[in-house]
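Engineer: What follows is a predicted protein model with its sequence.
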Amino acid sequence: MINKFGITLFICLSSILFSFSQTKKSVSTKKTAENISIDAELNEESWKNAEIATDFVSLEPKNGTPIPEEFKTEVKIMYSDDAIYIGAALYDPNPEKILKELVERDNIGTSDYFGVFINGYNDGQQEFRFFVTAANGQIDTNFTSSGGEDGSWNAIWESNARITDFGYVIEMKIPYAALRFPEQDKQTWGINFFREVRRERQKYTWNPIDNKIGAVSQQAGILTGIEKIKTPTRLFLIPYSSFYLSGSETQKTKGELKGGMDIKYGINDAFTLDAILVPDFGQTKFDNVILNLGPFEQQFNENRPFFTEGTDIFSKGNLLYSRRIGATPNLNLELNENERVLELPSAINLLNALKISGRDKNGLGIGFLNAVTEKTTAIAINEMTNNSREIVVSPLTNYNVTVFDQRFNQNSSVTFINTNVTRNGSFRDANVSGLLFNLNNKTNSYNLSGEIKTSSIYDEISSNGLNTSLYFADTNGKFRYTFGGNYVSKDYEINDLGINFRTNYYSFTGNTSYRILNPNKTFNTFRVNLNSYFEFYTPTNQIQASVFSTSLNSTDKKNHYYGAGINVNPFKNYDYYEPRVANRYFVNPTNVGGFFYFSSNYNYKFAIDVEPFLTHVINENRYEAGVNISPRYRFSDKFSLVYSFNYFKLKNDIGWIDFENSNIIFARRDRDTYTNSITSKFSISSEMNFNLSVRHYWSLAENNKINNLNEDGSLSTNTTYTGNRNSNFSTWNLDLSYSWWFAPGSQMSILYRNNASTFERQINKDFGSNFSNLFEDNLNHVLSVSVRYFIDYNQAKNWIRKG
């Protein structure tokens, strides 16, 4: 086995000696001194003399075939002292059939669209991608060869779209401040152009992209002709002001005014500093809270813009869970006798945060993120003496992330990352470091990746932990495979700034897949995956997780999507986490399950997603089942609505509920969960949108049989426990917002929000009464208005001069 692996590894590394050759298209540009109006007319004299990039080829589904003549696409490029201009004529034999749904920024919707991919260093590693829809919607992303597209990245640029009698026209102006390129007299950039004919689900690129090769960014064309341009001063100020009016049935209405500023500064041509002063995240999306009865915390998505925009470099090694910064405080307080909590904080305030990120011409990426949260306290009062005291819930805390990511050979990288949490006073500190590598041969057909991560906790009892992994993959062609392993020590702990649940194990994984690279008579796309995973508890070598699975994903000729899968767990698993006591475990029996997924073509006004699933525990009356149903209807290009219903049932589920003396109490329980949600939008234009988001969640867990957990992981009947540990939990969230991008980078938003939640031990299975109880003296209301204004230093300088 070792010899075979060594031979395969040798072939992979040796193939780096062979270069990947592809004839790349080239286009040249000329400088213009004209004042170009971004009106999608392309009627300036400079456009008439610009070189044309044409002869697009199919990306998917018919990879490599020429674009049909009736969808001919012609692109021209010009540049000036401060920006690059893109003009595209996109032909269509039926302009009236061009899809052009109006949606908010960074959302394509159901639209035809055109894009340009720009790599100022022409190193195949990073592209800034700019898209414009036929409805003049803007989308921008930062693409890296290792991390894919980061849609949270935003730039300030101009565009326009216009439907014509031959198709539609796109015109774009992209300032150099939105790009990165070296300080050279003559520039050579990597460039590619993209087009999707949405109704046909056909995607095309100017320079061909071979879908047998995973490296997309290395298959760009070449842009020449740009000379003697200067990297502009990239200093942007974004002051904001917000007003909040909040109240509830039990609290009187109060108002609050906030103000602050975001700063973006280009330190040089490669690196950017982002800082927030007096941050305000009051209008971020609500969290989808659930009834969590498991041993691990619920993980939430990050919705705060500062921690989502341009943070791809900080995600290396999965060591950063940014929701730790300014998290909801832990309210499990240690109270003295006769004490009760008088005042509880609702949040830990973020005082300030900054990040520096970028990549130089030699491929070295650097990321530095720092944030400080304020000291947060609760007030406890002694009911006998009436004396009160302050309890520190969270001390003044500094969070730091530092990353060095060196890319080479256009498709490989070595990364060092460190995270550090320092708390004021005697509270615990934490430090985590990681060394990662991702190696690909020149033909992008083999990949070798691995990680070595260490953690150190400094507390009353300090500890050090280790996490290491190694994976090898064939990434080319119709048949592909991956195999590797992972080891995590007992004391590996990253939860001060990251998130991890399981430790003290080693695991092995392997998967293989088959896909078609071009459509056949039945399918546009088709892929089959076979996967296996085994995880062993290190001290005993017992299996604590295992699965064999197979899945199928396909798109038919009408662009409907089908998916299905089967999961088999053929071995008993030893769960060392559910008991909540070290070295105790519960034995989970074998099970088998499956799912089916159907998603109809979203091009139609009416579409629907359906996913039923079922998992059955073998030889027991125990299962989990559910269904997701989500119909959607597009009433017009301006108005659409999506409804989602999810039902999830656990029959005779087994889990921890309590402790009694020295006993660990488990219960067999039935769980029912219902989730109803509605999302809707009405767009007046691509700059002005109304959005509605509603979610009602109801989950109950009824304990039917109480058990003691035995030392061997089995259960025995308990006849003495009398506690009520049933759960009946409901939440409601409604957001109705209006957003207006009144100038580039500048936005006014109005948000009305209400929310409510209830939790009780009494089981009430009547939906109507549970729903009404949720709103009884429990509904909170917030109305907020926020205005953010984008100021470009270069423009402001001209304002001052004119003034």
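Structural biologist: Received it, and whenever you're ready, just let me know what you need.
Engineer: CA only for contacts and neighbour counts going forward, please
Structural biologist: OK.
Engineer: for the longest helix seen in the chain, which positions count as buried?
Structural biologist: In terms of residue count, the longest helix belonging to the chain (DSSP state H) is helix 2-14. For helix 2-14, a neighbour-count test (16 or more other Cα atoms under 10 Å) marks 9, 12, 13 as buried.
Engineer: May I see those residues arranged in CSV, with distance to residue 514 as well?
Structural biologist: Listed next are the buried residues of helix 2-14 as CSV, based on distance: Cα to Cα, whole Å:
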residue, distance to residue 514
9, 22
12, 20
13, 24
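Engineer: another one to put next to it:
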Amino acid sequence: MSLLPLLVVPLLLTSVGTPSAATRRIEPGPVYDGRSGKTKVSVPRAERAPVIDGMLDEPEWGTASVLTGFSQFFPTDGVAAQDSTEVLVWYSGTALHVGVRAHAAPGSVRATLADRDRITQDDNIQLFLGTYNDSRQALVFAVNPFGIQSDGVLTETGAATGGGFASTTTRAREATDLAPDYVWRSKGRVTDRGYEVEIAIPFKSLRYRNGDVHTWQLNVVRTVQSTGHEQTWTATKRASASFLAQSGTLDGLRDLQRGVTVDLIPTVTSSAFGGQGATPGSWRYDTQRPDIGGSARWGITSNLTLSGTANPDFSQVEADATQFSPDPRIAVFFAERRPFFLESQEQFSTPNRLIYTRRISQPIFATKLTGKQRGFDIGVLSAVDSREASVTGRESPLFNIVRLQRDVGKQSRLGFVYTDRTEGRNWNRVVGVDGRLVRGVYSVQAQAVRSFTRTGDESGSAPLWDLSAVRNGRAFYARYVLNGISRDFDAQSGFIARPGIANISATHRLNLFGKPGALVEVFSPEVYVLGRYQYADFVTRRPAQDAQLHLRTNTRLRGGWQVGAQWLREEFGFDRDLYA
């Protein structure tokens, strides 16, 4: 009897001194307020993978880093966002996990069960993830309130934005290339207070530098359709030549596990043709020999990938939509849609589309190496095309393409391109250099290229050159372009919409911003002038063949309404050779 109290007391002490998991207090994660400049995020790590169901109820979300303090970016920057947004970030050994709580007035959320990459008319959240921390390129992962996905790559090249009736809708950043599709998971739901979305991005779907500790750039953009506003986590300014350079960072990512990244896609294609036999009521079938092919991809390292394909089957690729060109002098462009060529397509991007993989119509074999190594972006592609793509129908065209880019400073770069298409004794080679210099709101881009072609016993060469300067200010935008393409310039591995011309153009646009809450949010008058010359006439200083003058005004009103007007004066000349 005397031993009973001694046995009970230790048990009670154990129960009081060690709280259960259900009653253990969870320490909340740190808060990073973008408007306060707290944009260097220390990301917590947890090993348990949550269920992607749109419910941010796992314990890991309670300890995640919280990104808040969003700013309005469009149409007016520099002011606090009207809508409250919280982005939760943590990572496991195999994936980056992001949760979103987007608060909104009841009934104001716009969401549909849209197709992939078709969510621009819905409310959406966009993650700009720069895994190389170079302020030049970022992977884009976007979701609408239901978790419908849109993804792609944003590569800053200094391309023009705006123009036309929609110039005030320009986001002061370049468009995202939505052609690539990545493997990631998302789920969302609309709530009484707005919507919530849960996202998991596996590390094996990303490319990043080798190392023990990683720092990645991150910015989050929220689009609110009810007001037409765009909001960013960092206090991003329109007056900048780079949108990505204004991102925050995810610091301290360690021991990332990609596993063995090997993809094998074998294909077997067979067909049978049937017809009526010799006797009435009988049928005869002729089965063709099956075609065997496939593709393979090997992630050599976290930032270097080797891919190959042999006799691929592209029957599942989306068909091209019909296009109509109002100008018969300009070739019609069709975007690349084949998966093998889409992967790492950004590594082969050049000004003036000197690389156009659809020139490889039906490859018998192709291989490519892509990635980033010691500050160089690398893209190497070799392919043997079908004989049906040759001029004679007897030789198989051979393609060799090399694209190298070198980081220079924080945002500038230098690039080199070489393409070679050989068909028997005939060949076409293109060699060029290009570069972009960025300083504050100013950027300058230049390109010099020369083509070398041999057809039969004849050979020749011709130049292409391009120079542009941009001032991307908040109140004043200006762009000046001077380029020329010789009539004899030939890029058989690229796409030149119209050779034999030279262009001089200038764009000036003012942005006049109204006060917060005013009826007029921004008023933008714009002047655009263009002179287009036959290349030979430009060299000999003869008058322009085409001349254009565009006067535009665009007004954005409260609630997302737009009113625009424009007056156009255009003169077109006839190509002497085309209309001879």
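Structural biologist: Happy to help now that I have it. Remember, predicted model here, so these are calculated numbers, not experimental data.
Engineer: can you list contacts of the longest helix of the first structure?
Structural biologist: Identification of contacts with helix 2-14 of the first structure by Cα atoms under 8 Å, 6 or more residues apart in numbering yields 441, 446, 447.
Engineer: try 7 Å this time
Structural biologist: 441, 446 (Cα atoms under 7 Å, 6 or more residues apart in numbering).
Engineer: how far out from the middle of the chain is that helix?
Structural biologist: With Cα atoms, centre = their mean, to the nearest Å as the basis, helix 2-14 of the first structure stands 35 Å off its chain's centre.
Engineer: Quick check: what element follows it along the chain?
Structural biologist: Note on helix 2-14 of the first structure: by DSSP states H and E, the next helix or strand toward the C-terminus is strand 26-28.
Engineer: okay, and that next one goes to which residues in the second structure?
Structural biologist: Against the second structure, the aligned range for strand 26-28 of the first structure is residues 40-42 (TM-score structural alignment).
Engineer: Could you report the neighbour count for the residue nearest to residue 365 of the second structure when sequence neighbours are not counted?
Structural biologist: Residue nearest to residue 365 of the second structure in three dimensions, not counting chain neighbours: residue 310, with 4.3 Å by Cα to Cα, 6 or more residues apart in numbering. Around residue 310 of the second structure there are 19 other residues, counting by other Cα atoms under 10 Å.
Engineer: what sits against whatever residue of the first structure lines up with residue 310 of the second structure?
Structural biologist: Matched to the first structure by TM-score structural alignment, residue 310 of the second structure sits across from residue 277. Residues in contact with residue 277 of the first structure, defined by Cα under 7 Å, 6+ apart, are 260, 261, 262, 352.
Engineer: Need the nearest residue in space to the third one, chain neighbours excluded.
Structural biologist: Yep, that's residue 262 of the first structure we're talking about. Using Cα to Cα, 6+ apart, the closest residue to residue 262 of the first structure is residue 276 (4.5 Å).
Engineer: Surely that neighbour and residue 350 touch.
Structural biologist: No. Using Cα atoms under 7 Å as the test, residue 276 of the first structure is too far from residue 350 to be in contact (9.8 Å).
Engineer: What ranges does the stretch 101-250 of the first structure have for its strands?
Structural biologist: 113-119, 126-133, 138-144, 148-150, 158-163, 167-175, 189-197, 202-205, 221-224, 235-248 (DSSP state E, counting those that start in this stretch).
Engineer: Any chance of the ones you listed in a markdown table with mean neighbour count as columns?
Structural biologist: What follows is these, written out as a markdown table (neighbours: other Cα atoms under 10 Å):
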| stretch | mean neighbour count |
| --- | --- |
| strand 113-119 | 25 |
| strand 126-133 | 26 |
| strand 138-144 | 23 |
| strand 148-150 | 17 |
| strand 158-163 | 20 |
| strand 167-175 | 23 |
| strand 189-197 | 23 |
| strand 202-205 | 23 |
| strand 221-224 | 20 |
| strand 235-248 | 18 |
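Engineer: With residue 35 of the first structure as the reference, name the closest of those strands.
Structural biologist: Distance to residue 35 of the first structure, taken as Cα to Cα, is lowest for strand 167-175 among the strands of the stretch 101-250 of the first structure, at 11.5 Å.
Engineer: what stretch of the second structure does that closest one fall on?
Structural biologist: So strand 167-175 of the first structure is aligned with residues 194-202, judged by TM-score structural alignment.
Engineer: likewise stretch 40-57 of the first structure?
Structural biologist: Per TM-score structural alignment, the counterpart of stretch 40-57 of the first structure in the second structure is residues 54-71.
Engineer: for stretch 348-357 of the second structure, the distance to its chain's centre please.
Structural biologist: Distance, stretch centre to chain centre, for stretch 348-357 of the second structure: 15 Å (Cα atoms, centre = their mean).
Engineer: ok, and what's touching that stretch?
Structural biologist: By Cα under 7 Å, 6+ apart, stretch 348-357 of the second structure touches 341, 379, 403, 491, 493, 494, 495, 496.
Engineer: between those residues, which is closest to residue 247 of the second structure?
Structural biologist: Nearest member of the contacts of stretch 348-357 of the second structure to residue 247 of the second structure, counting by Cα to Cα, is residue 379, at 26.1 Å.
Engineer: Let me know whether that closest one touches residue 369 as I believe.
Structural biologist: Yes. The pair residue 379 of the second structure and residue 369 passes the contact test of Cα under 7 Å, sitting 5.8 Å apart.
Engineer: Spell out which residues are contacts of both of the two.
Structural biologist: By Cα under 7 Å, 6+ apart, no residue touches both residue 379 of the second structure and residue 369.
Engineer: neighbour-wise, which of these two wins?
Structural biologist: residue 379 (24 against 20).
Engineer: Give the aligned equivalent of the more buried one in the first structure.
Structural biologist: By TM-score structural alignment, residue 379 of the second structure lines up with residue 367 in the first structure.
Engineer: wait, is that match part of a strand?
Structural biologist: Yes. Secondary structure of residue 367 of the first structure (DSSP: H, G, I helix; E, B strand; the rest coil): part of a strand.
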